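Engineer: Sequence plus the predicted model coming up.
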Amino acid sequence: MKKRSLLFTLAAFSPIFLWAQNNLSVKVIDEKENKPLVGASVSILGSLASAQTNRQGVISFKNVKDGDYIVRVSYIGYKSVEKQLMLDSSQELLVSLSSQEFIADEVIVHATRANTNAATTYKNLSRQDIAKNNLGQDLPFLLDQTPGVVTYSDAGAGVGYTGIRVRGSDPTRVNVTLNGIPYNDAESMGSFFVNLPDFASSVDNIQIQRGVGTSTNGAGAFGASINIQTNTRTDTAYAELDNSFGSFNTWKNTVRIGTGLIDNKFTFDGRLSRIKSDGFVDRGASDLKSFFLSGAWYGKKSLLRANVFSGKEKTYQAWNGVPEEKLFGTTQDVESYIAANGLQGADAENIRNADPRRYNSFLYKNQNDNYQQDHYQLLFSTNVSENLSLNAALHYTRGRGYYEEYKAGANYEDYGLTPVIVGDSTISTTDLVRERWLSNHFYGVTYSAQYKANERLNLTLGGAYNEYKGDHYGDVTWSRNPLFIKNAHEMGDERFDTRYQYYFNDAKKTDFNVFAKGAYQLDRLSLFGDIQYRRVGYSFLGFDRNLNNVQQEADLNFFNPKVGMTYQFAGNDQVYLSYAIGNKEPVRDDYENSTPDSRPKAERMQDIELGYRRTTSRFSLGINGYAMLYKDQLILTGQINDVGAQTRMNVPDSYRLGLEADLKWQPVRNFSWALTGALSRNKIKDFYEYINVYDAEWNVADQKVNHYKSTTIALSPSFVGSSELAFVPIKNGEVAFISKYVSRQYLDNTSNKDRSLDAFFVNNIRMSYQLKFKSVKNIGLSLLINNIFNEKYESNGYTYSSIYQGDPAIYTSNFYFPQAGTNFLLGLNLRF
């Protein structure tokens, strides 16, 4: 593994120099006024060359080889132009752009996007990039080849519950927006893409900004922000069928239709999807359904788009993982685990006989998670004048669902019930089935205004107001024994279907932010400033000073400034430097299980980014270093607060230092090599671990404290690398060899190797072929073979430790989420 890591490091960070014959200079001007267009996007199709024009409206590409090329030029508010040229010597190309009859959909996300000259670290993915791997796996897996990303799947094959970590930051620290509208859950701050199955099939482009990034809406971006834009305008009518089949009885069926442009004003698009899979893990099945509808009106100066989309998921729970004793231990280790956890009957036989890598502790047939999420978006953009454009969006999200589980030997007192007396017997425990419900409403408005004061100065003012209302409640839906005295006479029955609600609480959260940012061009130097004010109000059920459950409130005010500068060299070389401050509030569990005295503080981070970008026709490189300096970062320590709960605690000082590279080399047209590398040091300066000491009745009698200096932050690998070798052996055909390496990850913050995930190196092969046949515009065949060398690895896990009855030995329980071995997905695309 060390050799593999070294190879990735050398490949990702070694400078590569290319020699070619010609220079191509492209100048872009306004057709009517003959003035240069600053920031126009220029790309040479079939090569890697892509950049924006400078203050003179010029961009130069050096070392372009001889050949026939198509140069594409685009600029918001203007019609895109493609020009063919045969290059056999250095040339200067003049391109005139005429005003667009319609507003382009890109203006919808313009306020929260980083452009080519931005002093921030980002990665753009086009619809074509996403479609290559979109054969049924969840959206995080389609982002796996971007720098510093680690993905994981509860069921092991990328379908169902999945997650993404960027720079070691978990999903609660990754801000996600859909057309500029927040997607993270307002309370847990997680992003659950399982609630939007096959959403990637309705996505036009994605931008991932690592670090704090530019101002955005919703939760603070402490690891990254993922900015997603859905379908944009398609002028011609189409119908498209996508069908995939693969290992573990995985099926994906997608139908897409679009009217094209009607009367030069209207478009309508729709998608209907179904994904089903048995999962790699036993009983890790998923049944996912979704739809997406979009209608747009295009005027000469305005755009109005309405999106309605929904996802419904039914997923068998696989979130317990596999205990270490089963995954790596001996038969005796498994028997010891059975005895220590009191497993009996079917549960004991299950862990004895299951495949160690596919073991699932749940056996109840309806141990399912059920959730539906409906989204409504109304997006409006208008050009008030040549220099001023306005954007606004109204949104509403309705979410509701539950997870059902079987609990054996549940205590009546834990459900607010008194034991039932039948004759001479007192019944204080029962087997039962419970449902834990979440029902919520999320709605609000986002807005922005872009003002181009002159050729040098661009200003943006934006913000949002969002409100969340959520009900949390639990119902007992079945009990083996009677729950109440009134049905004790029914003891002869084996089933009691009386629904009983054993808890209920609601929450309300408001989130207001306003930001102003500007970019000023000084010849080759671009200066950037961004100021955001954010106010969060949260009303929730928590504990008071007397340990009674009462409604509490928390109000937080955040000020998030950002500054940066970018210097453009004579060619397509750039250097940039930025400094940003981000703040983030605690999540629901942090508040709910605390009193005002023990309530954790908000987190604060300083983010410094220094980078270099270079683009030529055959080579592109982005390399950056970063320092993310945390104050009061919230992490799990095991410490019990004043209500006896283990919640996350603030640690005063922690940091992430890293170096990232993202490069692509295309020495000839039919071969390319893309590489990413992320080398990092992620440390907590002083960490105190608290371990529960239990008495004979399994009550917490004390806590043992261990102190660590400069320890590694949990689930933060020191190196993440990826590689994609793509070869086009025949026209419209491609073969790609895709690799991913992730170094060791610790399950907690102690840097203990015995509580860690081993490094892993996984390789995939992707093959595709596109052809046309009569009235069929495209017939696409795709084959994705994952983990071709059958690597046995785990990309996620958790751990906890305890001490029993004064025994000085520490008992540690590690749990892992094994990922699938060799598996495949075969896809067929038909477009009419």
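Structural biologist: Looks like it arrived, so ask away.

Engineer: going forward, measure contacts between C-alpha atoms and count neighbours the same way
Structural biologist: Will do.

Engineer: Tell me if I'm right that Phe817 and Val322 touch.
Structural biologist: Yes: using Cα atoms under 8 Å, Phe817 is in contact with Val322, at 6.3 Å.

Engineer: In terms of neighbours, single out the busier of the two.
Structural biologist: In this view Phe817 and Val322 are compared by other Cα atoms under 10 Å, and Phe817 has more residues nearby, 28 against 24.

Engineer: which secondary structure element contains that one?
Structural biologist: strand 811-818 (DSSP states H and E).

Engineer: Report the buried residues of the one helix or strand Lys685 maps to.
Structural biologist: Assigned by DSSP H and E, Lys685 belongs to strand 671-694. Neighbour counts over strand 671-694 (16 or more other Cα atoms under 10 Å) mark 671-685, 687-694 as buried.

Engineer: Below is an additional structure, to be compared with the one above:
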Amino acid sequence: MKRILLTLSYLGVAGILHAQQTTAVADSFYQLSPIEVKAIRAGEKTPFTKTNLNKAAIQKLNQGQDIPFVLNRTPSVVVSSDAGTGIGYTGLRIRGTDATRINITLNGIPYNDAESQGTFFVNLPDFTSSVNSIQIQRGVGTSSNGTGAFGATVSLSTNEVNEKPYAELNNSYGSFNTWKNTVKVGSGLINNAFTLDARLSRIASDGYIDRASSDLQAFYLSGAYLRERTTLRLNVFSGKEKTYQAWNGISASRLKNDRTYNPAGTDKPGEPYDNETDNYNQTHYQLFLDHQVNSRWHLNTAFFLTRGKGYYENYKGEQLLSEYRVPDVVLGDTTITSTDLVRQKWLDNYFYGQIFSIRYKQEKHEITLGGGWSRYTGDHIGKVIWAKYGFDNGYIYYNNPANKTDINGFAKWQYSFTNAWSLFTDIQYRYVQHQMKGFEDNPTLQVKRKFNFVNPKIGINYLVNGWNAFVSYAAANKEPNRDDFEAGVLSQPKHEQLHDFEAGVEKRTDKFYAAANLYYMLYKNQLVLTGQINDVGAATRINVPDSYRTGIELQAGYIFSTWANINANATFSRNKIKAFTEYVEDYDADWNKLGYFGIAHENTSIAFSPAVIAGYDLNFLPAKNLEFSLLGKYVGKQYLDNTQNKTRSLNDFYTQDIRAILTLKNKFFKQWYIIGQVNNVLNKKYEPNGWNYAYRLDGTVGADNGYYPMAGTNFMIGVNISL
């Protein structure tokens, strides 16, 4: 059973040169990928920009932080964390595009939230410990299941086969009372036909920001039945999170003198409200069937269900009763129009569907037909669980059901003209229907929108003697998200369109690797940030007719000797909106709202899109079982909105980390893997994320900025024991 024995532990030169480099010469990463992800991943001859992380590279980067921080060493990536530590709520941007535009799949199955299209990795605590490979495609990339890839695609795979039994214990401790405890066990092959893998995890942290605590629990269970040509696998995994809210950020004045201040819960008089928390439980069920008909035909299908339920709770001071559709309270001669209260906002949803692929391969042709369908049903419910006046406990002040249907199909054809030249074509059709019955602040707004998208892709690839070059074009279309639809009946958003042009070249030898990739991403009707926020920190967006991102991504690696190697990457980009009108709230001198004031802008930088992103890893191996690394990262200035106003920006920053790894074998246990890392050793004060609220007061335009500070010098040390 050749299929069973394939693993992803080593990738030759690409593995030695570390995580930032693409596939090895033999393209072992793609060939060893399970069929359910191979249908959407890019192979060696696929003409798109990609970075692969194998299991060994992922292990070095896994210290309990969310998946965005595992990806932070890869090109064009900027990460952020509400709690300042990478644990809890985290953010990810690739080429300046946020997580609502990054297609995320788990074993080929869509993960992005169907409505917001965001990716909440906090609901997957310690999922990295079960992941054996990751592929990041920058740009549109190849066809993917789920929400439109509008800047990048991230494919995570857990479906490996472990031939031998194993047991692992991982315990880590770090700054801010951070703990990570993981137990992993696997049966190995039983009767050459069955495997069972399991994981239990807990991560807890007080957070860098005041009260930004996290209590995360998870399990993962995977069982497989394997025959010579057929595999049946069932995955069940779940995450439960309780985090104290830190999503409000802090003001500029607090940033200077009180960087860890957290305004969440401070509506309550006296001490902050002690249960200003987010609580959510998400469970995934995945069933896969693979069948190899013969040497040329391979079939795969998978069914999935994601069940999510949870709420976040707030203490709100001086809330108008009318805003909750409750009459004023009359007590004798006194009429009470507002009250302090505690509210919960619930999500209760099901996301289910199917994916499939059929692959035909012969000497010069490889054809893949695939696609899938999904259905999302969800309830948005608001409850008042306590109030000083006017409410019965458990009062429901909104209940807005919604559903979404997503159907897609794609066809790919890769043809090798010669041993060096190959053609790749790909066309995807996608149908999307949104139906929303009211919103919290607009309960009578009924939305039913349908979209039909056709996304073609084509490219040429040249591969010979360690040289690989390509040119490609890909189109993508993307529907708005739930918050965009809430704009109103007369201002419903249009869908977005992207034309992505890419060209790349790379050279590999036994010791050296270098690559350059040029990209030009032309947007039509891109939805962009206006700088305004709602009460949970979500930004509102508008369509702008013309905008673009263009840049060059550089990567290089060199093995100096058996004891030293380096790899680095840098992105230089220009990200512009050709013309748009900013609308700010207009007030008189007494803060009475007059309406909105429009300000025209031309050729301004897109928010949160730094012109420079760079990083390097310098690794020393003084002994066979010992490794030291210097890890550096630079992110250029970012604007908080699209006006390119210097007063509404985040400063550039450079962080320096150091890491040490010691591996000991057959010392009481099969293996000790000890890893320690000190982050931000220079104690840099920096903020990778923020928000902006612009207004005009008595004829003068002003703005308030908010910031999400990251922790200063901090550490994490872990001991992984293989029994």
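Structural biologist: Happy to help now that I have it. Please read all numbers here as calculations on a predicted model, not as lab measurements.

Engineer: Got a TM-score for the pair?
Structural biologist: Superposed pair, TM-score by TM-score structural alignment, normalised by the length of structure 2: 0.94. Supporting alignment: 699 aligned residues with a Cα RMSD of 2.1 Å.

Engineer: mind listing the strands for the stretch 251-400 of structure 1?
Structural biologist: 266-277, 286-298, 302-316, 322-323, 368-383, 388-411 (DSSP state E, counting those that start in this stretch).

Engineer: and these, which is most packed in?
Structural biologist: Across those, averaging neighbours per residue (mean count of other Cα atoms under 10 Å) puts strand 322-323 on top, at a mean of 24.

Engineer: residues in structure 2 aligned with that one?
Structural biologist: Alignment note (TM-score structural alignment): strand 322-323 of structure 1 is matched to residues 250-251 of structure 2.

Engineer: swap in stretch 159-171 of structure 1?
Structural biologist: The alignment of stretch 159-171 of structure 1 onto structure 2 (TM-score structural alignment) covers residues 87-99.

Engineer: and that stretch, how far apart are its ends?
Structural biologist: 17 Å (Cα to Cα, to the nearest Å).

Engineer: buried ones in it?
Structural biologist: Applying 16+ other Cα under 10 Å to stretch 87-99 of structure 2 flags 87-99 as buried.

Engineer: Hmm, Ile228 and Gln209 of structure 1 touching each other?
Structural biologist: No: judged on Cα under 8 Å, Gln209 of structure 1 makes no contact with Ile228 at a distance of 11.3 Å.

Engineer: relative to strand 671-694, how tilted is the strand holding Phe817 of structure 1?
Structural biologist: 150 degrees (axes from the mean of the first three to the mean of the last three Cα atoms, to 10 degrees).

Engineer: Just checking the distance from strand 811-818 of structure 1 to the centre of its chain.
Structural biologist: Averaging C-alpha positions (Cα atoms, centre = their mean, to the nearest Å) puts strand 811-818 of structure 1 24 Å from its chain's average.

Engineer: what comes into contact with it?
Structural biologist: Surrounding strand 811-818 of structure 1, the residues in contact under the criterion Cα atoms under 8 Å, 6 or more residues apart in numbering are 153-156, 320-324, 357-358, 755, 792-803.

Engineer: Next: stretch 387-397 of structure 1.
Structural biologist: Against stretch 387-397 of structure 1 from outside (Cα under 8 Å, 6+ apart): 107-108, 181, 373-384, 441-453.

Engineer: I'd assumed Ser129 of structure 2 was in a strand, is it?
Structural biologist: No: Ser129 of structure 2 is assigned helix when assessed by DSSP: H, G, I helix; E, B strand; the rest coil, not a strand.

Engineer: Settle this for me: Tyr173 of structure 2 is touching Ile717, isn't it.
Structural biologist: Yes: assessed by Cα under 8 Å, Tyr173 of structure 2 is found in contact with Ile717 at 5.6 Å.

Engineer: could you list every residue that touches the closest residue to Val668 of structure 1 other than its chain neighbours?
Structural biologist: Counting by Cα to Cα, 6 or more residues apart in numbering, Arg618 is the residue found nearest to Val668 of structure 1 once chain neighbours are left out, at 7.8 Å. Neighbouring residues of Arg618 of structure 1 by Cα under 8 Å, 6+ apart: Leu18, Ser47, Leu48, Ala49, Val64, Trp665, Gln666, Pro667, Val668.

Engineer: Run through the helices of the stretch 201-350 of structure 1 in chain order.
Structural biologist: Along the stretch 201-350 of structure 1, counting by DSSP state H, counting those that start in this stretch, helices occupy 324-327, 331-341, 345-353.

Engineer: sorry, that was for structure 2
Structural biologist: 2-5, 12-16, 28-31, 35-38, 55-61, 67-70, 252-257, 482-485 (DSSP state H).

Engineer: In contact with the most centrally placed residue in structure 1, which residues?
Structural biologist: For structure 1, the residue nearest the mean C-alpha position is Ile164 (5.0 Å; Cα atoms, centre = their mean). Ile164 of structure 1 sits next to Pro140, Val149, Val150, Thr151, Tyr152, Asp170, Pro171 when contact means Cα under 8 Å, 6+ apart.

Engineer: And for Phe540 of structure 1?
Structural biologist: Asn505, Asp506, Ala507, Lys508, Gln551, Gln552, Glu553, Tyr591, Glu592.

Engineer: Mind doing that once more with 10 Å?
Structural biologist: Contacts for Phe540 of structure 1 were tallied using Cα atoms under 10 Å, 6 or more residues apart in numbering; they are 187, 470, 505-509, 550-554, 588, 591-592.

Engineer: quick one: which of these is most hemmed in?
Structural biologist: Result: Tyr591 is most packed of the contacts of Phe540 of structure 1 (other Cα under 10 Å), 27 neighbours.

Engineer: Redo the strands of the stretch 251-400 of structure 1 as JSON lines? Include distance to Arg524 of structure 1.
Structural biologist: JSON lines is the format used below for the strands of the stretch 251-400 of structure 1 (distance: least, Cα to Cα, whole Å):
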{"stretch": "strand 266-277", "distance to Arg524 of structure 1": "41"}
{"stretch": "strand 286-298", "distance to Arg524 of structure 1": "36"}
{"stretch": "strand 302-316", "distance to Arg524 of structure 1": "33"}
{"stretch": "strand 322-323", "distance to Arg524 of structure 1": "56"}
{"stretch": "strand 368-383", "distance to Arg524 of structure 1": "29"}
{"stretch": "strand 388-411", "distance to Arg524 of structure 1": "25"}
